[in-house]
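Q: Please find the sequence and the predicted model below.
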Amino acid sequence: MKVPSRVDTIFVGGGGASYPGAFELAKAGQSVLMVDDKGNLGGDCLYAGCIPSKSVRTRILDYTSTTNKVDPDEVWKAAIELKEWVQEIRYEQHREEIKEHEPNLTFLKGWAVIEGPNTVRISTEEGEVKVETKNLVIGAGAENVILNIPGKELVLTSDDLFAYRRAIKRPPRSLAIIGGGYIGVEVADMLSRLGVHVTIVEMMDRLLPNMPPDMSKAAMQRMQEAGVDVHLGFAAAGIERRGEYKVLKARSKDGRELEVEAEEVLMAVGRRPRTRNYGLESLQAQGLELDRGAIKVTPGMKTTISNVYATGDVTGKAMLFHAAVKESIIAAKNILAGGRELYRFNYHSVPYTVFTYPEIAVVGYTEDELQAAGIPYEVVLYRLAGDAQSQIVGHREGWMKIILEKESLRVLGFQAYAHNAADLSAVFALAIENNLTAKNLAWVAGPHPLTFEAINYAMRPYF
């Protein structure tokens, strides 16, 4: 492949933080180079994250929702086959998308090292090449956090469960999970349905510690129903082998000790922005600033260097694929505007979802944020016991909390524990992004008999 020596924009990374913006610029006539070491688009989300994990979840729910007696190895095999099939389809889709945007877009499999705001050195199977650029977009993603504790080499990560062509062949019979965030809780929900004995060890005093307390309570409720053992307030201290098992050792702040014996131990303490091994220090020497280990950006995705943008997980903001896509497009639109920040990101309109079943979802301001800001608000709590679809699927325990500005009735926030909480959160993301009010939602005729109707019912007092 002939690599151009000079382009308008280089994208470092090929995930959701890069390719949507690269496509926008290529369609607008810019010359664009995108570099990713995986050799295809989709980033970690497609390789080992959102897509494969939700494919596995879907197949497990397919089997376990119809019977309590399942062969865990058989179900896992079917789940892995589904996720591999979906990954292959999507990789092929991306190959076609690349072709559709040629010749303005060049996609290169390789490792990019930034040498300055206008220069990137790329190592490929054919050798090295330097490319000059007017604009640089860093969408390098994130990496799993591995605690520096004795025995850390014994752990699994989510990659071992979901990565393309390298997932484990069968589920463990027992699993200790370090971390009670969204990854740990989702994996616990999935595998417990296959009869795996799961234990979560979390150092904070609640599950989902980065979400509002009501969501933590919902997660704990689900874990208890699933038979998952949860130990809060214990920090992982080490892992060792004991015969055929691994033993996770943990310690509380007051000195209590805990040992959990399991076939496997999963490290799920979170992900951090990837800022190493691709030359970021060369930009720091020229004024690039980091903020708490992430690249500092404006709402228009500009860094502290005028022609350098950063998007996606590397910014440490909303570390979610759908947020990365929007950030990528915002960066592209502002590049086309000559660097003016005509487009800006509203992070309060990004939904956060946890794919247990029932699901957990949050979007918008929390009550704590509004109280701190001195913004008057009111809360509408709507329980789904009387909702038709919730009755049909057998999950009447769900609820929605809708937060409204006191006088204007503008939608400020939404939280839910429901069989389709993720779908419902999209409605409220739209409402928050567009400053819609309770009256706007009350006048929408939600399709019957779906839980979208419940939004209408909850908002009707505000006609």
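A: Noted; the coordinates are in hand.

Q: C-alpha only now, for contacts and for neighbours.
A: Fine.

Q: How far away from the center of its chain is the one helix or strand residue 403 maps to?
A: For residue 403, the host element (DSSP states H and E) is strand 399-405. Mean-position distance between strand 399-405 and its chain equals 23 Å (C-alpha atoms, centre = their mean, to the nearest Å).

Q: which other residues reach that strand?
A: 367, 375-384, 410-418, 437-438 (C-alpha atoms under 8 Å, 6 or more residues apart in numbering).

Q: take the one below as the second:
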Amino acid sequence: MDQTYDVVVLGAGSTGENVADTVVRGGLTAVLVEDELVGGECSYWACMPSKALLRGTEVLAEARAVDGARQAVTGEQDVAATLARRDSFTSNWDDAGQVEWVRGAGIDLVRGRGRLAGERAVVVTGPDGAETRLIARHAVAVCTGSTAAMPPIDGLAQVQAWSPREATSAKETPRRLLILGGGYVGCEMATAWQALGSRVTLLQRDDRLLPKAEPAAGKAVTAALRAGGVDVRLDTDVTSARRQGDEVVLTVTSEGGRQEEVRGDELLVAVGRAARTRDIGLDTVGLAPGDPLQVDDTLQVRDRPWLYGVGDVNGRRQLTHMGKYQARQAGAAIVGRARGEDVDTSDWSPFVATADRYATPSVVFTIPQVASVGRTSADAEDAGLPHRVVEIPLKVAGSSLFADDYEGTAIAVVDTEREVLLGVTFVGPAVAELLQAATMAVVGEVPIARLWHAVPAYPTVSEIWLRLLEAYRG
């Protein structure tokens, strides 16, 4: 028997939950379809467990950076306690609490593997093989997220490599961990597992870590990882992989064409993510399986007004907070259209997602942290925008109090015609807490002349805003 709802949401991760919650708050009915854990990747295998693994290392580094406190630190991290704390943040991979929230929000849940089955239709195959057909009056929102990408390296498919899921949920510390990829996942997991006792080798094809960030960020993280004992190898290609007994053996080509073998007990592949659209029935509505969904700024799939692609599936910004942001915007657009409203699609409309075009905030929780929002200097150059880059040491009274010999960098990219910030990057201990102010300045396009009147409290690390403005004024 068919079950009909106003909105059918395929995928009950944080993005899907927010779409469903938004439309239900708007007076529509909604059902979530999920074949794994309700709450999705972030709750169980990404943001929460990874940051829990990193937090102890961060706290110890902060204590050891202050004379008087460092003398009190007489031991190392308790690995078992760290892993147990990590497990508590995932509720030991039990989604009962999330399911309770879904029901309390007035959202229905169908367990099983969901696939599109033509316009406004989803067929769900349950754990017992039984099928349920769901019909959407107004919209189907695809929120199936992304999956770890695997590069076409000879033998890689046979070595049982870790994806980020295994890296964040491992029950014991690997003795030797090889990491392929120097983006934020590779750098964070190198930081976490090296501190928990692994000998980590990080292999990066590019000539720097964090290649999409400002160059100063990659340099600082590389130096810190090496100082912590990580073997960081840049300009390194992995050409083949094999298992030899209990070892993973990689053949690598370094700068200059030198070949050698690198050995470890586990291999983490962290080279990016691909939209999870391969087996969700896109072919039944004339779309190509495996491709990201092409959407407009209301997250509506082009030429299919009943279909929405929200979060990682559209490839715009594969970050949890941006998925949630898109979910709120998509949900508002779905409700507006269901009510027959004229859905405004201008840049400042409440129905559209624009922040993922020019004002995405992100934090890499390495030591030091890298916090950024908006365009980098390279982005501004590529876009042909008139700009000036201000890069200064993060040296203020607040940072000196925070840690002895505090090292950090602040970078602002300023539109020299409009006199507004295009982007900001902070590199240093605990700089994540500076990011929201930068995000507001970038999103709000606050004129530099007005920022002079946003007086930072003394003595805090936020004084860096005054130093940036002074450096820009010259």
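A: That came through, no problem. Just so it is clear, the structure is predicted and the values come from calculations on it, not from any experiment.

Q: Which SSE is immediately downstream of the longest strand seen in the first structure?
A: Counting residues, the longest strand found in the first structure (DSSP state E) is strand 127-138. Using DSSP H and E, the helix or strand that follows strand 127-138 of the first structure in sequence is strand 142-144.

Q: can you tell me what part of the second structure that following strand aligns to?
A: Counting by TM-score structural alignment, strand 142-144 of the first structure lines up with residues 146-148 of the second structure.

Q: Enumerate every residue touching the alignment partner in the second structure of residue 359 of the first structure.
A: Residue 359 of the first structure maps onto residue 369 in the second structure, with residues paired by TM-score structural alignment. The contact partners of residue 369 of the second structure, by C-alpha under 8 Å, 6+ apart, come to 363, 426-432.

Q: Now do residue 369 of the second structure against residue 462 of the second structure, distance only.
A: To residue 462 of the second structure, residue 369 of the second structure is 15 Å away according to C-alpha to C-alpha, to the nearest Å.

Q: Likewise for residue 258 of the second structure?
A: Separation of residue 258 of the second structure from residue 462 of the second structure (C-alpha to C-alpha) stands at 46 Å.

Q: try residue 52 of the second structure
A: For residue 52 of the second structure, the distance to residue 462 of the second structure - C-alpha to C-alpha - is 26 Å.

Q: So what touches stretch 238-258 of the first structure?
A: Contacts for stretch 238-258 of the first structure (C-alpha under 8 Å, 6+ apart): 149-152, 154, 176, 201, 203, 233-237, 259-265.

Q: go with 10 Å
A: Stretch 238-258 of the first structure is touched from outside by 147-155, 174-178, 201-204, 231-237, 259-266, with contacts defined as C-alpha atoms under 10 Å, 6 or more residues apart in numbering.

Q: Keep only those of these that are in helices.
A: Here DSSP state H is the test, and those give no hits in helices at all.

Q: what about residue 440 of the first structure, how many residues close to it?
A: Neighbour count for residue 440 of the first structure, taken as other C-alpha atoms under 10 Å: 18.

Q: next one: residue 76 of the second structure
A: Around residue 76 of the second structure there are 12 other residues, counting by other C-alpha under 10 Å.

Q: surely it meets residue 57?
A: Yes. Using C-alpha atoms under 10 Å, residue 76 of the second structure is in contact with residue 57, at 9.3 Å.

Q: what sits in contact with each of the two?
A: Common neighbours of residue 76 of the second structure and residue 57, using C-alpha under 10 Å, 6+ apart, are 195-196.

Q: Now do the contacts for the residue nearest to the spatial centre of the second structure.
A: Closest to where the C-alpha atoms of the second structure average out (C-alpha atoms, centre = their mean) is residue 319, at 3.4 Å. With contacts defined as C-alpha under 10 Å, 6+ apart, the neighbours of residue 319 of the second structure are 42, 47, 311-312, 325, 356, 360-362.

Q: what does residue 439 of the first structure give?
A: By C-alpha under 10 Å, 6+ apart, the contact list for residue 439 of the first structure reads 408-411, 456, 459-463.

Q: Residue 461 of the second structure too?
A: Residues near residue 461 of the second structure by C-alpha under 10 Å, 6+ apart: 394-402, 430-431, 433-434.

Q: That one -> the first structure?
A: Match for residue 461 of the second structure (TM-score structural alignment): residue 451.

Q: Give me the distance between that match and residue 388 of the first structure.
A: On the measure of C-alpha to C-alpha, residue 451 of the first structure and residue 388 of the first structure end up 7 Å apart.

Q: Residue 443 of the first structure too?
A: When C-alpha to C-alpha is applied, the distance between residue 443 of the first structure and residue 388 of the first structure equals 19 Å.

Q: Need the nearest residue in space to residue 6 of the second structure, chain neighbours excluded.
A: When the adjacent residues along the chain are set aside, residue 6 of the second structure lies closest to residue 137, with 4.6 Å between them (C-alpha to C-alpha, 6 or more residues apart in numbering).

Q: That neighbour is in what secondary structure piece?
A: Counting by DSSP H and E, residue 137 of the second structure is found in strand 131-142.

Q: elements contacting that strand?
A: Strand 131-142 of the second structure sits against strand 2-10, helix 14-25, strand 30-34, strand 108-111, strand 113-116, strand 121-125, strand 307-309, helix 320-338, with contacts defined as 3 or more C-alpha pairs under 10 Å, 6 or more residues apart in numbering; DSSP states H and E.

Q: give me that answer again for 8 Å
A: strand 2-10, helix 14-25, strand 121-125, strand 307-309, helix 320-338 (3 or more C-alpha pairs under 8 Å, 6 or more residues apart in numbering; DSSP states H and E).

Q: That strand to strand 30-34, inter-axis angle?
A: Interaxial angle, strand 131-142 of the second structure versus strand 30-34 (axes from the mean of the first three to the mean of the last three C-alpha atoms, to 10 degrees): 100 degrees.

Q: OK, contacts around the aligned partner of residue 299 of the first structure in the second structure?
A: Residue mapping for residue 299 of the first structure onto the second structure gives residue 297, with TM-score structural alignment as the criterion. Contacts for residue 297 of the second structure (C-alpha under 8 Å, 6+ apart) come out as 345, 352-354.

Q: Kindly indicate which of those residues lies nearest residue 6 of the second structure.
A: Taking C-alpha to C-alpha as the measure, residue 6 of the second structure lies nearest residue 352 of the contacts of residue 297 of the second structure, at 20.4 Å.
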